[in-house]
Structures are given as structure tokens and as C-alpha cells.
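Q: I would like the atomic coordinates for the input below:
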Amino acid sequence: MKINKITYLIIASFMLVFSACEPIVEEEHLVNSTNIDGVQLVATQSTPGGNEITIDMVTPGITGYWSNKIIGKKLTNKVKFVYPVPGKATFKYTGSLGAEFFTKTINVQIDKLDHPLDQDYYDLVGTNTTAGKTWVFDKGNAGNLWWFMSPPGSPDGAMSVWWNAGDCCGPSDANGKMHFDLNGAPNYTHYETSSAVGTKGAFNLDVINQTLTVEDATMLGSAAGNKNGVYTIVTLTATKMVLYLSNSETYGTGWTFVFRPE
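A: Predicted structure coming up:
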């Protein structure tokens, strides 16, 4: 009998110990600090209709980021920049209300490019950004380097030649051209030959990361290109453009493209 009582006491003691060790969980439920209508986006231009723009999310308690095809993603509530394209521009803010995510946009009308663009834009599309600029392969004489295999992995080796393919086996659009302009949008047109009807697309010049992307059309010489249309800029001046792929999907190597203005 005494043994049974002792056993019960031991079991009861263990139950008290384990119950005392159970954590106390306080459940916290996220709540919205406002609704989407309460999120205020503000856009100001330093001059009326000008292209120097500040966009700002001014509602307290909201966190998020701005995004736009041309300016990319900006992980801050307030951004100031010079926009390169006249016309209506749309900027999207993505953020959290507290308990849920949201997106909201604001439009800005740009009537004049009264603040200078980054020099890369002028080199690519010309000083008359509306009219734009046409580029062709810099073929020159036999043996000239304009479309060739190069080491993969890094643009540092872009001008190292593994195989001068352009000297014997150029792409179908070797005598074609491509046109870039900022007439209401970043417009790109690819011409298979100098007299062919163009295929219209768009381009994105990433000045910070030094990449050039074409969409809905192909880059000149894309027989050695990649489906995503993203090229690393090795050289971009008013008279020369060198683009590079670190891994051509066609050849599995690096590939280099050399252009000049038409």
C-alpha cells in the first residue's frame, strides 16, 4: 500500500514538472494599419512636365519598394531620378499593409527631357533620342573581329578570340541592322537585311549593371544569342558598341558582338 502511494506521488510530481515546463504561447495576429485607398503615392517633377522626378510613398506604417521597367526596383519609399523617355510613365509601389501585401501605381506625364540623361543613352540612341540611332556589324575587312566565339564566364575575356566565326560563317542577319530610339518608349527594331521590313520590340538599358536587353525581337547576330535577350555591355561609345554573352545557348561558350553606327 505504501509503495502504491509513493508511486502515485512520483507520477504526480512528474506531471507538475512537465506542465510547468510547457511554454506559454501568446498568439499575435497581424492587422492592417490602413487599406489600399489610404496609401498615398506622390510624384513631383522638378520642372513642369520635366523628366527629373521624385516618387514618394508618404503613408506612415507602410513598407515596400518602387518598380518600373526602366528604373528597375528601388528598395525605398522615396526615389529621385532622371527619366529618359517622354510620355506617360507608370510607377508601381509594392508593399505591406500589415496583414496583407498590395500593389498601387501612379502615373507621371513627361513632356520634355529638360535634364540630361546618362551618357550611355546618348551613345546608344543618339543625341536626338526621338529619332534614334541605327547600328550595324562592324565588319570592315576580312579578318576583322565582329562576331566571334570568346571565353565563357566573364566579360574580361570578351576580346579574346576562340573562333572568328564572322570570317567564314556569319549569322543570317550579318548584313542587317538594328534601331534604338526613345520616341514615347524604349523602342527597338531588328532588320534581317538592310532592306527588310523591321521587327519591332523594346529595349532596356541598365546603366548601373551595364546590360542591354531586347524584348519581342532579336539582337543582331542572335544566332549565337540567348532567349532572355540580356547582353553585357563591354564598350558603349558614340562610335562603337561591344556586347558579350558569358554562355551562348547555341555554342555553350562565350560570344562577342561588335557594332558601329550605320
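Q: CA only for contacts and neighbour counts going forward, please
A: OK.
Q: Strands of the stretch 1-150 of the chain, start to end?
A: With DSSP state E, counting those that start in this stretch as the criterion, the stretch 1-150 of the chain has strands at 41-45, 52-57, 63-68, 72-74, 78-82, 87-96, 101-110, 133-137, 147-150.
Q: how about those in a markdown table, adding distance to residue 240?
A: Shown next, in a markdown table, are the strands of the stretch 1-150 of the chain (distance: least, Cα to Cα, whole Å):
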| stretch | distance to residue 240 |
| --- | --- |
| strand 41-45 | 34 |
| strand 52-57 | 28 |
| strand 63-68 | 28 |
| strand 72-74 | 26 |
| strand 78-82 | 25 |
| strand 87-96 | 29 |
| strand 101-110 | 30 |
| strand 133-137 | 9 |
| strand 147-150 | 14 |
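Q: and the nearest residue to residue 57 once chain neighbours are set aside, what does it touch?
A: Nearest non-adjacent residue to residue 57, counting by Cα to Cα, 6 or more residues apart in numbering: residue 41, 4.6 Å away. Residues near residue 41 by Cα atoms under 8 Å, 6 or more residues apart in numbering: 55-59, 105-106.
Q: do residue 59 as well
A: By Cα under 8 Å, 6+ apart, the neighbours of residue 59 are 38-41.
Q: Would you do the same for the sequence below? I want to compare the two.
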Amino acid sequence: MKKFIYSTTVLVTMLISCEPQQMETGKIGPAPINAAITTNATDPHNPIFTAHADNGYIFHWDMGNGQTIAPGANTATSYYPFVGTYTVGVTIYGEGAQEVLAETSYKVTKNDPEIAKKPVWKELTGGGTGRTWVYNTNPATGKPDYCYQTTGDLVNYKDNWMPSASWGQCDRITPDINGEMTFDLNDGVNYTYHHVAGDAGVKGTFILDTEKMTLTVKDPFILDHNAACTNAAAAATGVYQIKKLTDDELVLWQMQTHPTSTPGSGVGWGWSFKRKP
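A: As a prediction, the model looks like this:
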């Protein structure tokens, strides 16, 4: 009898082991909900944002000023030195990559006075109150024409500048030879173009990247941007490399045709300005 029971037990075990196996299906937890951002603006130029969400664990921040923090904690801070309204957003992730977005608007009503004291900003804007730049040339004759063309490899950048009129492509006196351009930080980031000194001017703005040493002019353009003679796509960006900047001199550069493997290939344009006396 014992032998029979044992054999039956083995048979049942074998039959069970031959039955099709069913995998347990994993279940995704609840998605993050009730997302919100609170703001601590004790320091108006360095606010602290805190994100809240039920079932949220990972936070990807867009600070609204060009900075992203991803991944980050549920709190984040950034620097807002200039007047403006910024949209700060955070994407909050939960289980199974489920996500929810929260946004808040942050308004800065006054520039941080410290920004005007920082290198590059101080020289370009005259300490924030405004600095006006004119051509580094003789305005009576327009010569030399300080819009320059040289090879794009920049190897001989300092020694290989040629007045544009000397190589024939733009044989004319610069049309705004008596013009001016002013950069200031008076309740904003302001740029003003004057075709002739004393006219009403055209107001725009600018972006200064002190790490990459680039200046982006937004509406309208720098003095003699040469739309007819330069690469239209390059000119349209409004982005210039700052090759030299002191309290008295500003040199801007823009690549027009990128160099190839051939030495001396490529074309770049440069502009030389001086502080208005």
C-alpha cells in the first residue's frame, strides 16, 4: 500500500509539472498626480522652487532661463539677474515612466545690480548705465572701412584684416559710418542702434555669454552688418564672437564660410569699434 501511495504521489507531481505555466503580469503603480510648484523668493534673483506631486519620485527642471536640471531633487534654484517673466517647469516621473508636468511663472522686476559689476558685462555696458560704441575709424572719410574680411581659419586673424572695399565685393563707404550702438542694463537688457548719431534709434535687446564670449544682437543688428555682402544665414543669427573687449575697444567676429582641410580656406568677417569719446 505504501508503495502504491508513493507511486501515485510521484505521478501527480509529474502531471502538475507538465501543466502550462502562467507568468505573473506586473502591475504599474499609480501615476503622479496633483503636481504643483511653490516659490520662495526671499532672494529675488536666486529663488528656490519646490515641486510637489503624489507618487512622484524623479524631477526634471526647466528653469525658464536656459538652464535645465535633469534629473534633480524636488527643490531647485537658479540665477535670474534680469527683469523679465520666466516660465519655470518641472516634469515629475513616477513608476513606469509615468509623468506629469507642473509650471509656474516667475517675475523679476529689477535687474540685479551686481551683474553690471561682473567682467565683460561691465566693459560692454559701462557698468550697466550704458556704453556707446562707434566705428574705430575716421567718420569724416569713412576710411579705413572697418568692416573686414579675412580667412576663416583665424590663424592670421590679428594680422590679416583687410578693409572690405580693398577686395572689391562691397566697394562703398559704410552707410552708417556715423552711426552708434549702445548697450545698457537700465531696467532690462537693452540694445539701441542709431543709423546716425542723435536719431531716435531702434531699440532691441542682446544676449551676452561670458563663458563662450559671444554676443547675440536681437533686433535690429550691429553697425554695418553687411546683409548684402555676408552669408545671409550667418548674419541672420545675430551671433558674434567677441575677439577683444576693453573699456575702450570692441572687436566682433562672425564666421561666414567654414574652412575646409585646405589651409587658409573659409571666410570670416570682423568689425572693430571704439568707445564713443
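Q: Just the closest of the contacts of residue 59 of structure 1 to residue 247 of structure 1, please.
A: Residue 247 of structure 1 lies nearest to residue 41 out of these, by Cα to Cα, at 41.2 Å.
Q: where's the closest one relative to residue 58 of structure 1, distance?
A: Counting by Cα to Cα, to the nearest Å, the gap from residue 41 of structure 1 to residue 58 of structure 1 is 6 Å.
Q: again, but for residue 216 of structure 1
A: Residue 216 of structure 1 is 36 Å from residue 58 of structure 1, by Cα to Cα.
Q: so what's the residue mapped onto residue 249 of structure 2 from structure 1 closest to, chain neighbours aside?
A: In structure 1, the residue matched to residue 249 of structure 2 (TM-score structural alignment) is residue 240. Leaving aside its sequence neighbours, residue 240 of structure 1 sits nearest to residue 260 (Cα to Cα, 6+ apart; 4.9 Å).
Q: Which residues are in contact with the one you found?
A: 135-138, 239-241.
Q: List only those of these flagged as buried.
A: 135-138, 240-241 (16 or more other Cα atoms under 10 Å).
Q: ChimeraX command for the buried members of the contacts of residue 41 of structure 1?
A: Command for ChimeraX that selects the buried part of the contacts of residue 41 of structure 1, burial taken from 16+ other Cα under 10 Å:
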select :55,56,57
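Q: okay, the contacts of residue 41 of structure 1 in CSV with distance to residue 202 of structure 1 next?
A: Converted to CSV, the contacts of residue 41 of structure 1 look like this (distance: Cα to Cα, whole Å):
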residue, distance to residue 202 of structure 1
55, 24
56, 27
57, 29
58, 32
59, 34
105, 22
106, 22
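Q: can you map out the helices along the stretch 101-250 of structure 2?
A: 121-125, 232-237 (DSSP state H, counting those that start in this stretch).
Q: what's the mean gap between the first one and the aligned bit of structure 1?
A: Right, the one you point to is helix 121-125 of structure 2. Mean deviation of helix 121-125 of structure 2 relative to structure 1 after superposition (mean Cα distance after the TM-score superposition for structure 1): 1.2 Å.
Q: List of residues touching that helix?
A: Taking Cα under 8 Å, 6+ apart as the rule, helix 121-125 of structure 2 contacts 115-116, 127-128, 131, 182-185, 208, 245-247.
Q: quick one: buried residues of stretch 83-96 of structure 1?
A: Buried-residue list, stretch 83-96 of structure 1, by 16+ other Cα under 10 Å: 83-87, 89, 91-96.
Q: Go through the residues you listed and say which is closest to residue 252 of structure 1.
A: Residue 252 of structure 1 lies nearest to residue 84 out of those, by Cα to Cα, at 35.2 Å.
Q: Distance of the closest one relative to residue 120 of structure 1?
A: Residue 84 of structure 1 is 11 Å from residue 120 of structure 1, by Cα to Cα.
Q: same check, this time on residue 32 of structure 1
A: Distance from residue 32 of structure 1 to residue 120 of structure 1, by Cα to Cα: 43 Å.
Q: and the equivalent of residue 205 of structure 2 over in structure 1, what does it touch?
A: Counting by TM-score structural alignment, residue 205 of structure 2 corresponds to residue 202 in structure 1. By Cα under 8 Å, 6+ apart, the contact set of residue 202 of structure 1 is 185-189, 214-217.
Q: Swap in 10 Å and give it another go.
A: Each residue near residue 202 of structure 1 by Cα atoms under 10 Å, 6 or more residues apart in numbering is listed here: 180-182, 185-189, 213-218.
Q: can you check residue 83 of structure 2 too?
A: Counting by Cα under 10 Å, 6+ apart, residue 83 of structure 2 touches 45, 107-112, 185-189.
Q: quick one: which of those residues is most hemmed in?
A: Within the contacts of residue 83 of structure 2, neighbour counts (other Cα atoms under 10 Å) peak at residue 185, which reaches 24 neighbours.
Q: To which residue of structure 1 is that residue aligned?
A: Looks like residue 185 of structure 2 aligns to residue 182 there (TM-score structural alignment).
Q: from memory that match sits against residue 189, does it?
A: No. Taking contacts as Cα atoms under 10 Å, residue 182 of structure 1 lies outside contact range of residue 189: 11.8 Å.
Q: Find residues that contact each of the two.
A: 202-203.
Q: In structure 2, which residue is most central in space?
A: Nearest to the mean C-alpha position of structure 2, by Cα atoms, centre = their mean, lies residue 66 at 5.8 Å.
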